[in-house]
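# heads up, no residue letters with this:
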């Protein structure tokens, strides 16, 4: 666990700040750190006083007029813009006295030819009062919305620690009967009144009886419990290449040079390449100037070459890896490792979900690549293009095949829209599109629960509905990429070189009863103090974030009498005798506490097949000083949470809410940076530059959505005016509530382009390392 600040921020009531359309528009473009005067409204009075006392020699005036603080400067540095000077005071002119008559001149007689009202009616004409100024039009108030000011109550969970489990312990931990927190190093055993011993849970105050198992649990903050031992063995998991051989895969790309002429081609590809080369030679005969050599490579040829290179690499370094091949166009052909006759799937079989799954489960697993590499390469280069795209049936079949070996991977490579069989996406009516979307949602859950990682590669310039296909990859910890066909080999290598650390991973975070998770609710719609993330497959870069808030006690009802007032906290409570004057003010449930416990429980299956539970318990101090928590903020954790939260809302079509959430976090980082001097400027620039791609894309998507027919002006900051459906889901034995998308959000989701979906899914997997200073930005 990594916290966004050194202390937990305790508050009685959430702070709010006003967000305008102008703020959102500015956040979509890079903005330098605000000057101290503009941001002083976010600072405590003591800090503003310090700014007011900054010496003149510590100020640099730049071209924008801002006065950034430079504490390390010893002398003033002025550039081409001088310091702003206050205007001279206005002095009322003193009327002159006529020496002959002794009378004072009127105001209008004091006008001179240079005065603005001198020529109102021409020189020499009798002067009259100037006309009234034109009436000003009322200024339209800019749309705004009150939003909760972001705070540092955020936790990041990184899964790279699963590589080296800490303090192994055989057996299972002891859990609290109420909140399911595990007995740990921070737990205390105390005697009860009847002579027995109890464990009073530090999270929910439940009194649990002490068992013999508690005495044998080591007193360590980080423990790994081996629930069930594994069978061991080498890395014999499977890789299924699911390749598109539809007609659009024959599209060619002209590649300068002759470096690709020696690659292996199938018969049809060789004939096509020779024909194009002949045409190019004829054209060169009538072209003056130097002759340029060019090779035409189709998408299928580029894919075949990339797969063949990966097969050769795996044969050399991962001889036990099992590699299979599934091809699809109008039909689905299960080739496997190439040692057996291909099995076709066509006709009505492309719509029978259960039959497809059964076929995948009984199909023999591929043999080790060291035994079948040459045979499989021949099958790869025997593929030819033609037909439509039965992507849905091929996907669920490939996942069923890979599910025989938990920890296996499915790599989808396509350039077209699914239009045959299950999961057809070339539909116009909402009913059929919703069914297709539900199909890919189901495949994602099925793959995650079976320990299969799915990655999706699509071709640039094509509409493949990555927003739906990427949902499968997102649920299984896979990668989503829209690539140039000539770079397929590099993308295949990135996917295969990313080892799987564990499967069937779920992370449960337990909080004190005085805290709650902002995005998690139970079946009754109430916020809960423990939340679970089903991660499925994790690798060394996997990371997820949690955001929590502070519960407040219910406002107590006050009954005033002649003696100063008495209170009733609940209907069944007795009336208290002593008067209570502050009972109507909300109070934090952790008021008076100095530290709070946190516990992370990670259930996972290791690469050796063992079932494990890792329990990490720690506590953190509490403070009510927002300024102190922001000064000690971990910007990397805040950035990862902002990116993941914004991307999660974006894929659901909630662009306005995503923009606001990113903006309030950016303002928090800005306040933090202003307190850090020059170092803070670098941190702020890194944060803004890393978050800029999704903020810019959200701005374009939100602007386009508001320009659709029927959009109302009031939709500037809000996304939806229809209510989302609510349904119940089960996480283990626990019920929780999940809200579906509104009709408007579904419409927006359908219009998300492949480029946008690619960016959104990458940012959903954002990590805190991306926001570290001097780190490279995410490759889009």
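All right, it came through fine. A quick note: this is a predicted structure, and the numbers were derived from the prediction, not measured.
# hey, let's count contacts and neighbours off CA atoms from now on
Fine.
# Just the buried positions in the helix or strand harbouring residue 495, please.
Assessed by DSSP states H and E, residue 495 sits inside helix 488-496. Residues of helix 488-496 classed as buried by neighbour count (16 or more other C-alpha atoms under 10 Å): 488, 489, 491, 492, 495.
# Report all helices and strands that the helix or strand just after it contacts.
As assigned by DSSP H and E, the chain's next helix or strand after helix 488-496 is strand 502-510. Packing contacts for strand 502-510, counted by 3 or more C-alpha pairs under 8 Å, 6 or more residues apart in numbering; DSSP states H and E, involve strand 530-538, strand 595-605.
# As a check, name the ranges of all helices in the stretch 301-450 of the chain.
353-362, 369-381, 391-402, 430-449 (DSSP state H, counting those that start in this stretch).
# would you turn the ones you listed into CSV with mean neighbour count and distance to residue 737?
Listed next are the helices of the stretch 301-450 of the chain as CSV, based on neighbours: other C-alpha atoms under 10 Å; distance: least, C-alpha to C-alpha, whole Å:
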stretch, mean neighbour count, distance to residue 737
helix 353-362, 16, 28
helix 369-381, 19, 45
helix 391-402, 28, 28
helix 430-449, 19, 17
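# mind checking which of those helices is nearest residue 706?
Of all the helices of the stretch 301-450 of the chain, it is helix 430-449 that lies closest to residue 706, at 20.5 Å by C-alpha to C-alpha.
# Compute the distance between the residue nearest to residue 293 when sequence neighbours are not counted and residue 250, please.
Nearest non-adjacent residue to residue 293, counting by C-alpha to C-alpha, 6 or more residues apart in numbering: residue 257, 5.4 Å away. Residue 257 sits at a distance of 20 Å from residue 250 (criterion: C-alpha to C-alpha, to the nearest Å).
# do residue 159 as well
41 Å.
# With residue 218 instead?
Per C-alpha to C-alpha, residue 218 is found 63 Å from residue 250.
# Neighbour count for the two, which is higher?
residue 250 (18 against 14; other C-alpha atoms under 10 Å).
# thought that one was touching residue 385?
Yes. The pair residue 250 and residue 385 qualifies as a contact (C-alpha atoms under 8 Å) at a distance of 6.2 Å.
# shared neighbours of these two, which are they?
Contact criterion C-alpha atoms under 8 Å, 6 or more residues apart in numbering; residues shared by residue 250 and residue 385: residue 300.
# The structure to be compared is supplied as follows:
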């Protein structure tokens, strides 16, 4: 990416403001034309790579010059009559005489030969209006209309809402206009899509917080309405701040605490020498379908191995590698078929659950709580290897109870990982995914079960990854909710690649849990597509790994909103808040506040647009809509951002941008065109369509992708 395209937070002066008791004006800044102007001597805001904007400005589309059509005008397709209507009767005598003539006509006569005037109920009104033209000379002499007052000099001869139609159609000649540069005029047109995107690199932000940012003890002062971090002398009495003020606000408002980032410690430090070590738990399917074999080549020979044998080899390789490189890792094993097996340790026996024991959720949680945590792998290596080698295939697939038990065991250790490997749908009572076409009520209860289980895992700081074996149907659209909510992976792997997938999941360590990101804007802007609309967006991220990146999309408020959009040339402030818990259970809050200049100039935005950030946001937003069943909205979102990228490429005209764009289009081709290949039914007509396993794996992965992996899928 070129240097001018790096749209990170610009090096603008920071703002650390407080209010004066006497004047009520902020100290350290002055207000000019409604914009905050920073005073000198304030600490500058350094470039922060963990929060980047897609372009160097906040883009506000220009207001189109569209006038509302007057209600007095006829409809567009209305044809005005060419001849005037007949005049109204001049007196009641004429009306009475005409009616008598009609009554005296014989039945054989045609009435159309008698020419009479139409009777109007408001004849008196017409008598007054047309007395000057329709009445006799005697009446006109008696009743004369008052003269009109002189027309003001500044008034037009013909009002704007009137239009005179010619009696015959004629060809009007337009005034010749000077020829303009079409390319330049095209660049100045309003932009398609939305370039207002902010990227938050959570992995970078959290890993370097302790090194680059000064730590402040205690909870910061926050606005009671929107929760923005403030700096005000009115402690605990802050009701309105810069971010939630509106046009009716008359009292002085608090402004952002400062325009460079701050790190707060929200809880006292615990003893770092005794952190809760995370655990790694394998949850392996040993049902009868795991006996199906696949053909592979080993040492130039063709051999057949069952799916369970591939899973066994993958787990054994992980045990061996961890014992050599990370011997203190706590590693445990749970298997499931028609029963669930909690494999014990050298000094603790194995525990089995079957039949009615696998129905009660609270009972399963109590069993998991009473089962001891696994010891370090260097103490339990031999026992683990014997247990893995002795696995046999048989029976049904009690995946639901096994997943609940495994997650409940890992919940005692925040930052733990759970790896579920299966080759089929759950088909026991709890979490049944096989009766989708027989009993819709059962499928709905299973959907709720996996949603709640994912929420429970995320609240306990557990990351769940789901691996299915290639060529099987596991209903990953439902089972993948566990990984989606906890930040894990959803993978369809060939049997001989299970070890590589296991290794990748293990190496992707968790650096923080219980992460919540808030993005605040002034009321003149609004966040798009988040839980809270308007000017605040909240994203519950959960677990964070070093490569985690999320994006927010925002834009100007509607012109008819309570607070109109900011004007071009002004400056607005945005605030990012990240709350998270470290692995040693210390809680932190990082606040970054930055000023951004507003513009409605399309060329300025296009020249500074970062294609990579817009592409990442489009991929994440489109996938997020699709996994919720909103396929039509997903296609619309993807196509709008695609037009924006094409506009930027046409404006900048660089080979680098074109190559980057074509690679992204190839990745997003299936989503931009249609979702037919990703759904189980070949029509996208409602939100009730379900995803295939391949579609679910693709969309869940794309929803949590980053700039490094976006072109790999």
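Cool, got the structure. Just so we're clear, the structure is a prediction, and the values are computed from it rather than from any experiment.
# quick one on the thing from earlier: closest one to residue 648 of the first structure out of the buried residues of helix 488-496 of the first structure, please.
residue 495 (22.6 Å).
# What is the equivalent residue in the second structure for the closest one?
Alignment note: residue 495 of the first structure maps to residue 505 in the second structure; criterion TM-score structural alignment.
# just residue 392 of the first structure next, same as before
By TM-score structural alignment, residue 392 of the first structure lines up with residue 400 in the second structure.
# Isn't its match up against residue 426?
Yes. If you go by C-alpha under 8 Å, residue 400 of the second structure and residue 426 touch, sitting 6.5 Å apart.
# anything in contact with each of these two?
residue 432.
# which residues touch stretch 437-448 of the first structure?
392, 396, 399-400, 403, 422-423, 453-454, 468-469, 471-476, 504, 535-537.
# try stretch 517-537 of the first structure
By C-alpha under 8 Å, 6+ apart, stretch 517-537 of the first structure touches 179, 407, 448-449, 451-453, 475-477, 500-516, 546-549, 728, 731, 735-738.
# centroid residue for the second structure?
Centrality entry for the second structure: nearest residue to the mean C-alpha point is residue 529, 4.0 Å, by C-alpha atoms, centre = their mean.
# From residue 537 of the second structure, how far out is that one?
8 Å.
# just residue 60 of the second structure next, same as before
Residue 60 of the second structure is 19 Å from residue 537 of the second structure, by C-alpha to C-alpha.
# Give the aligned equivalent of residue 354 of the second structure in the first structure.
Per TM-score structural alignment, residue 354 of the second structure is aligned with residue 346.
# Could you verify my assumption that its match touches residue 328?
No. Between residue 346 of the first structure and residue 328 there is no contact under C-alpha under 8 Å: 10.0 Å.
# the more surrounded of these two?
Comparing residue 346 of the first structure with residue 328 by other C-alpha under 10 Å, the one with more neighbours is residue 328, at 27 against 16.
# first to last residue in stretch 538-554 of the first structure, what's the distance?
Chord length of stretch 538-554 of the first structure, first to last residue, is 41 Å (C-alpha to C-alpha).
# Surely residue 138 of the second structure is in a helix?
Yes. Residue 138 of the second structure: assigned to a helix according to DSSP: H, G, I helix; E, B strand; the rest coil.
# show me the residues around the equivalent of residue 9 of the first structure over in the second structure that make contact.
Aligned by TM-score structural alignment, residue 9 of the first structure pairs with residue 59 of the second structure. By C-alpha under 8 Å, 6+ apart, residue 59 of the second structure lies in contact with 195, 196, 555, 556, 598, 599, 600, 601, 605.
# repeat that for 6 Å
With contact set as C-alpha atoms under 6 Å, 6 or more residues apart in numbering, residue 59 of the second structure has these partners: 599, 600.
# With residue 549 of the second structure instead?
Per C-alpha under 6 Å, 6+ apart, neighbours of residue 549 of the second structure: 200, 201, 202, 706.
# Report the distance from the single longest helix found in the first structure to the chain centre.
Counting by DSSP state H, the longest helix found in the first structure is helix 678-706. Helix 678-706 of the first structure sits 13 Å away from the centroid of its parent chain (C-alpha atoms, centre = their mean, to the nearest Å).
# mind listing what's buried in it?
So helix 678-706 of the first structure, judged by 16+ other C-alpha under 10 Å, has buried residues 680-681, 683-688, 690-699, 701-702, 705-706.
# for it, packing partners?
Packing contacts for helix 678-706 of the first structure, counted by 3 or more C-alpha pairs under 6 Å, 6 or more residues apart in numbering; DSSP states H and E, involve helix 655-674.
# quick one: the match of residue 495 of the first structure from residue 31 of the second structure, how far?
Taking C-alpha to C-alpha, one finds residue 505 of the second structure at 52 Å from residue 31 of the second structure.
# next one: residue 656 of the second structure
42 Å.
# got it, and residue 367 of the second structure?
64 Å.
# residues contacting the aligned partner of residue 201 of the second structure in the first structure?
Superposed on the first structure with TM-score structural alignment, residue 201 of the second structure falls opposite residue 158. For residue 158 of the first structure, the contact set (C-alpha under 6 Å, 6+ apart) comprises residue 543.
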